[in-house]
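K.L.:
Structural data only, the sequence is not supplied:
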């Protein structure tokens, strides 16, 4: 009886081996770029003939010795109605409801990644979002030391049940394009929050500048060494029975309102054995957090930074799990969504599992929330205790590397390998990008890295200088009391410098940020400003897509006159007002009509300046600077500024000087 079964199994394995296979991108509900040369690729048996058709477009090829194949379809004349993408080899694959239209890659970090459902506008937008011609493919997070061949994800059609999962920026960008162009729009979204630009760059891009290469190579080496340690540590846990074995469900320890009379006080950050906690096992920590009133955080969410955790962790807010981490994680950043944050007392609970010894929250890194510190007295309780290490188990315990690496998602090229390389060369019109907060104090290095990323992506896609439109990071943190140097101002300048590359555009967001929320809620405006750039520069629509751009200056005795381009409709001093729930507004330049201008003399001491519009110029002066040499505008993390053009778009930060930057020595 066994032999027929074996024969059938071998036959089945042979057929499966010969099957034509497609990447996840080429699946039901996909959007393909309307173009003369659209790549479709996959795998099959070496030497197998493969034919691909969509509507009237058809192409045939033969797989190579490695089983890979690629064809190019001419979809320039295809209409917008749904079609089937058919791939025929020894087997037949069919992707249904495939559209031909405009495809855009949406890349970056959290401000691109945050879904529409995370913002208040979702309440009115999502129920009315039905649009079968707007679709998104969300690339699942994947990090890798080497380029992967495929990604996980699926195409999703916009609608009340799905639009909340779309990138908020991507959604409004795509909605605007689809409505204006009356053509299908596909969003290929590949982004992860809290990431550096270096992780989105290929090794070739990183190698283009020796100033980047050294740090990138070190980061990869430290990560690989740590990954080896993690693998050895997990094998050690299995061998010596030090695995995690739960004694009770999480609500017993994490829920609000439980009896904590038998919990022990412990000061954190610090070692837990000071409270008589066993050195190994599962330990619960909890702290009651007095959440500030609604005018501070209600509806905005909370960012938690618990960087001192060294082992396995689970994080709970009022009994609800909000995040996990294991040995491979270093940053330990967790987000509590705004809909989970209520005014009053909240309970933060942390379950730490230490399979070895020395359970602690180390006194290094950040241990805080975005509105309050977490340092101080917590309560602790043991869930399960492991016996003290001794003998062979102690001697065989792997030694933790002395160098603490970046989390995998921030190791140079790891996200490029996992989330960008596998989607190349999917046909697309261009890319939109929102990233930079992760590089907040490395603006000088960003000057080199950002253009290198753009040029490298374009080279690898092989579509020429495809459009690359991006967001300048929004204003954030406290208003400055005095003008001077600021980290984010230097980063924004580096972003603006990428406009020297062809076919680029920048959406200025210096007026839509929130003082203590790095994820401003007005994502509709972000998407609309990006869409303006694309509609004007890529699709030829006649509309204003840029605010005033500084072009030249002239010193006139005790004042400086500034000239601008993109003054469509003339320069405008927009009325200034305080952000909702923010401190009362204090003007820096009560004698002028424009805010945000600073001026200095040869001593390089900056003073707030009185600035007024004079035609298409701005005249800047200060009684404290009788012989001015330079001007800066909106040059701070969160400037008060109000220069716009008649098209309603803001001027971006700029400076007329070339003084040394405070970020010049900071490297990845």
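P.N.:
On my side now, so go ahead. Since the model is a prediction, treat every value here as computed from it, not as a measurement.
K.L.:
going forward, measure contacts between C-alpha atoms and count neighbours the same way
P.N.:
Fine.
K.L.:
which stretches of this protein form helices?
P.N.:
With DSSP state H as the criterion, the chain has helices at 2-18, 110-113, 122-125, 168-181, 203-206, 210-239, 251-254, 391-395, 414-415, 443-461, 487-497, 523-537.
K.L.:
dropping in the other structure now:
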């Protein structure tokens, strides 16, 4: 039997080792070798150490010191810096010293959502079967060679602090295989416009609803609409609120970002959601901005693609109009400042495919939005035609549009399609659509006295209506019941 003295000695050694282990300076996974630091913003650096331990952070001529609090947490903020292609080292000192190498300064974006955002570059072979538009001019999966584009793949089970400080990689070779294709092509196109280092963080989970991406406590709200009606608490919809927020988003806070990219909604559309999704989406956007302490952070999202939701066999009564209603719910987020969207109704080969393969074009369109809205390159057209207003002229409806670019046109030179109009009876009929400058004149023999119009109001709608920059028009209905109530 061990003597009491031996037991006491063993216990003392264990406690000393344990104390030393936990007094080591540690960093969150997102802070590591090869990372990109956001330019022209304060740069938070944070971690844990022993309570009361003095910490110093040195980078690019700056030196910041602090003391870990009673729980061992510490943080400093580096002053804003200009973009730099010069690899630099960051030195963090406490009882131990950490040296992070090969750090660049540039633009950092977080892309999140479900499977279409997660859709990895390893599926590149599917791009070869694309029948619309053009494939990328290069085989990026095998030939990408730009060390100034860096990627961080947020894996929910691997976000604990790592003593190797690995996670960021150059967007080439093996690391690129599993990375978001939308995220990579966004970065590639944005790089060509800005000529600064680009850092992309991908945090996406296939099949995920929106609820797991929202902090659970933020879901405990009962939204009040403008007409005074109060909706039930959002959390009553289930969906594991906070599940992915806790494991994938929270570990990133407050890593400095330029903005967010979001591509999600299919899982909620299967539930026939509309206005309730709009409030969840609003909650997500506002809560993430609040987490990063910046109410103006750009938030750009992808309108989900045409798909045959009406063929789904479950207890819900799906119709061909459920998807357009969901599009409408997504568009309500545009009431929030610094939000924008891209439309992809033209990037579908089959409405039986929930995962269309044109990810390079989706990434490019998101970069057009970022270039125009976030970086002030106003000469870049970033949207197709957007409904502005309507008026009745004789026996027709005149629709005026925003974002007409170089002018309204037909993609294939044929008559514009997927326009319908209705009279007071609410019965919609296919309409003849004639372009007149920045307007469309709609008429139908069956509707001599029209009062409302719709465009692309069907899950299968892949209209030929575009601006001359080739960007598709945004589906709409002039009898939108939610727009003034959100």
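P.N.:
Yes, it's here. Being a predicted model, the structure only gives us computed values, none of them experimental.
K.L.:
about what we covered before: for residue 84 of the first structure, find the nearest of the helices of the first structure.
P.N.:
Closest to residue 84 of the first structure of these, according to CA to CA: helix 168-181, at 21.5 Å.
K.L.:
Contacts for that closest one, please.
P.N.:
Applying CA atoms under 8 Å, 6 or more residues apart in numbering, the contact partners of helix 168-181 of the first structure are 106, 111-117, 133-134, 163, 184-187, 189, 523-524, 526-528, 530-531, 535.
K.L.:
and the longest strand anywhere in the first structure with helix 168-181, angle?
P.N.:
In the first structure, taking DSSP state E as the definition, the longest strand is strand 92-108. Taking axes from the mean of the first three to the mean of the last three CA atoms, to 10 degrees, one finds strand 92-108 of the first structure and helix 168-181 inclined to each other by 110 degrees.
K.L.:
What residues of stretch 322-336 of the second structure count as buried?
P.N.:
Neighbour counts using 16 or more other CA atoms under 10 Å place 322-334 of stretch 322-336 of the second structure among the buried residues.
K.L.:
So which bit of the first structure is it matched to?
P.N.:
Here stretch 322-336 of the second structure aligns to the first structure at residues 487-501, judged by TM-score structural alignment.
K.L.:
Any chance you could list what contacts that stretch?
P.N.:
Contacts for stretch 487-501 of the first structure (CA under 8 Å, 6+ apart): 436, 439-444, 446-447, 450-451, 472-473, 504-506, 634-637, 653-654, 661-663.
K.L.:
Pull up the aligned stretch in the second structure for the longest strand of the first structure.
P.N.:
Under TM-score structural alignment, the match for strand 92-108 of the first structure is residues 97-113.
K.L.:
chain center to the matching stretch, what's the gap?
P.N.:
Distance of stretch 97-113 of the second structure from its chain centroid, counting by CA atoms, centre = their mean, to the nearest Å, is 18 Å.
K.L.:
post-alignment, that stretch versus the first structure, mean distance?
P.N.:
Its matched residues in the first structure lie on average 0.9 Å from stretch 97-113 of the second structure after superposition (mean CA distance after the TM-score superposition for the first structure).
K.L.:
thinking again about what came up before, how about the longest strand of the first structure: buried residues?
P.N.:
Buried residues in strand 92-108 of the first structure (16+ other CA under 10 Å): 93-108.
K.L.:
Likewise for stretch 372-382 of the second structure?
P.N.:
Using 16+ other CA under 10 Å as the test for burial, stretch 372-382 of the second structure gives 372-374, 381-382.
K.L.:
Please pull up the equivalent of residue 354 of the second structure in the first structure.
P.N.:
Under the alignment (TM-score structural alignment), residue 354 of the second structure pairs with residue 518 of the first structure.
K.L.:
got a list of what its match touches?
P.N.:
By CA under 8 Å, 6+ apart, the residues touching residue 518 of the first structure are 474, 476.
K.L.:
Got a PyMOL select line for the buried ones in the contacts of stretch 487-501 of the first structure?
P.N.:
In PyMOL syntax, the buried subset of the contacts of stretch 487-501 of the first structure is picked out as below (16+ other CA under 10 Å):
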select buried, resi 436+439+440+441+442+443+444+446+447+450+451+472+473+504+505+506+634+635+636+637+653+654+663
